[in-house]
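Enquirer: I'll drop the sequence and a predicted model, then ask my questions.
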Amino acid sequence: MRNSVLNDIPIRQPPSGRGPGLVLVQEIFGLDDYLRSVAADLAAMGYVVAIPELFWRTAPGWSSTHDEAGVAASSEVAASFDPALGLSDVLATIGHLRSLPSVTGGVGVLGFCLGGSMAFAAAVEGDPDVAVSFYGSRVPEQIDGLSRVDCPIQFHFGGQDPYIPRSDVAAVEAAVAAHPGAEIHVQEDAGHAFHNHVAPMFHHPGAAARAWELTTEFLRRTLPA
């Protein structure tokens, strides 16, 4: 019986077989082809990428379609998700990567949607060496925690996100402006989950390309592989 997020955790190795670590944190859609493609991109950059399964306690193996039906089903699964337990899983994965001989240098965390909120929480409560948060819906309500973040952190949002009002994003912008080591990028023409290239209802190719270029530059600067 599975008793830990670390049991059979997927890890993607870079071509060299060693490098800094990155914890890649899922959306509500689960560990799907989109997340695996992001892991492959990060591994190609030279990172050892671990992908914790956040729903392993309540919906093990969960993966849904990227349409209205999939959003509804995934939202129902996510309703049973305990953020505190999820955060413990992310922090355990950071520690696990640090223990691997193939991980040289630091360990960072990068997440999308649900994972974006988890990445920020990990930076507040844990000790990653860098954090990247894409459109985390809980980030604005928890942004006071930014004062406790010691690592470089980068936020991404869409200016047309129906789930995260632009006024909430503005609150994050204000907090970031007062915090050294933090940066925020808002793709004003994009909505939610704009980087997800397998979700036609969300994907915005131009915004995705711009945000990913900013992300890779940030990682190369703060956690060079």
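Expert: That came in fine, so what should we check first?
Enquirer: switch to C-alpha atoms for all contacts and neighbour counts from now on
Expert: Noted.
Enquirer: distance check, the nearest residue to Arg18 once chain neighbours are set aside against Arg220.
Expert: With sequence-adjacent residues excluded and distances taken as C-alpha to C-alpha, 6 or more residues apart in numbering, Arg18 is closest to Ser102, at 4.4 Å. Applying C-alpha to C-alpha, to the nearest Å, one obtains 19 Å for the distance of Ser102 from Arg220.
Enquirer: next one for the comparison:
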Amino acid sequence: MTTNTQIPTLDDDGQIPVLVIKPEGTPRGAVIVQQEIFGVDAGIQKKAQQWADRGYLAVAPDTFWRQQPGVALDADIPEQFQEAVGYMMKHDFDLGIRDIEAVIHWIRRDADVAKVGLVGFCMGGRVAYMAAARTDIDASVGYYGVMIDQMLGEKHAIAKPLMLHIPTADHFVSPDAQKAMHEGLDDHPKVTLYDYEGLDHGFAAEIGSRRDEAAAQLADERTAAFFAEHLG
């Protein structure tokens, strides 16, 4: 069981399964941990625990709950990787961002934590960008976000800080897409972009073969400092 709490949707027509991990003492803020395409797997659970250990209320939503609750797949097993891609292809990102908004509301109202951030990976990196543009979240961080170059028309709506980690050899985000992201966002006063030379998609994964330890630690340190500044 990777989730332990249910949060009502904005329209109150369903319950979003989430994993909630509470810190010791009063939370300094909250961090929504937005999954990759593989679900709330052991890696996402580990990341959530790390944020709780840093003093934040950690909340990891089960993004594919409308398709298949409880997805937890292994990126290193080709069949499971393809299954995960299938879930992402069918995912309604517009509806998904409304679920994120519901989670933000729940954290502020029911969990009584005022400052909320989001950190997302892969498709979650895209969600981080969308959250920055479409919600009143206090700070967002995206790791190797996909299709952000196709959403630059929304950049004017980004009013709170956003950080993006971009591996330059990401085989899911082409050099042209990365160039467009830099050209569109480098001069945005609320957006910070970091490049990771020669690294591929998934370099900060907690489990499996994709992780690059040095780069993951560097990106995570930058993220921790970013949230400490903007969430407390």
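Expert: The structure has been received and is ready for your questions. Since the structure is predicted, the reported quantities are computational estimates derived from the model, not experimental observations.
Enquirer: neighbour-wise, which of Ser102 and Arg220 of structure 1 wins?
Expert: More neighbours sit around Ser102 than around the other of Ser102 of structure 1 and Arg220, counting by other C-alpha atoms under 10 Å; the figures are 18 against 12.
Enquirer: OK, contacts around the more buried one?
Expert: Contacts for Ser102 of structure 1 (C-alpha atoms under 8 Å, 6 or more residues apart in numbering) come out as Gly17, Arg18, Gly19, Val48.
Enquirer: in structure 1, what residues pair with stretch 36-50 of structure 2?
Expert: Aligning stretch 36-50 of structure 2 against structure 1 (TM-score structural alignment) gives residues 27-41.
Enquirer: quick check: Leu231 of structure 2 touching Lys160?
Expert: No. With contact defined as C-alpha atoms under 8 Å, Leu231 of structure 2 does not reach Lys160; the gap is 11.3 Å.
Enquirer: what's the match for Gly198 of structure 2 in structure 1?
Expert: Alignment note (TM-score structural alignment): Gly198 of structure 2 maps to Asp189 of structure 1.
Enquirer: which residues touch the residue of structure 2 positioned farthest from its centre?
Expert: No residue in structure 2 sits farther from the centre than Gly25, which is 24.6 Å out by C-alpha atoms, centre = their mean. Counting by C-alpha under 8 Å, 6+ apart, Gly25 of structure 2 touches Gly55.
Enquirer: could you pull out the helices for structure 1?
Expert: Taking DSSP state H as the criterion, structure 1 carries its helices at 33-44, 68-78, 83-99, 114-125, 166-177, 205-222.
Enquirer: list of residues touching the first one?
Expert: Meaning helix 33-44 of structure 1. The contact list for helix 33-44 of structure 1 (C-alpha under 8 Å, 6+ apart) reads Arg12, Gln13, Pro14, Pro15, Leu24, Gln26, Val48, Val49, Ile51, Asn196, His197, Val198.
Enquirer: what's the distance between the third one and Ile94 of structure 1?
Expert: For Pro14 of structure 1, the distance to Ile94 of structure 1 equals 17 Å [C-alpha to C-alpha].
Enquirer: when the two are compared, which one has more neighbours?
Expert: Ile94 (25 against 22).
Enquirer: what about Asp176 of structure 2, how many residues nearby?
Expert: A total of 10 residues lie near Asp176 of structure 2 under the criterion other C-alpha under 10 Å.
Enquirer: quick one: map it onto structure 1.
Expert: So, by TM-score structural alignment, Asp176 of structure 2 is matched to Ser167.
Enquirer: tell me the contacts of that match?
Expert: The contact partners of Ser167 of structure 1, by C-alpha under 8 Å, 6+ apart, come to none.
Enquirer: could you check how far it is from Gly158 of structure 1?
Expert: Taken as C-alpha to C-alpha, the span from Ser167 of structure 1 to Gly158 of structure 1 is 12 Å.
Enquirer: repeat for Ser88 of structure 1
Expert: When C-alpha to C-alpha is the yardstick, Ser88 of structure 1 and Gly158 of structure 1 sit 28 Å from each other.
Enquirer: ok, those two, which is more surrounded?
Expert: Gly158 (27 against 17).
Enquirer: I'd assumed Ser137 was in contact with the more buried one.
Expert: No. Here Gly158 of structure 1 lies out of contact with Ser137, judged by C-alpha under 8 Å, at a distance of 11.2 Å.
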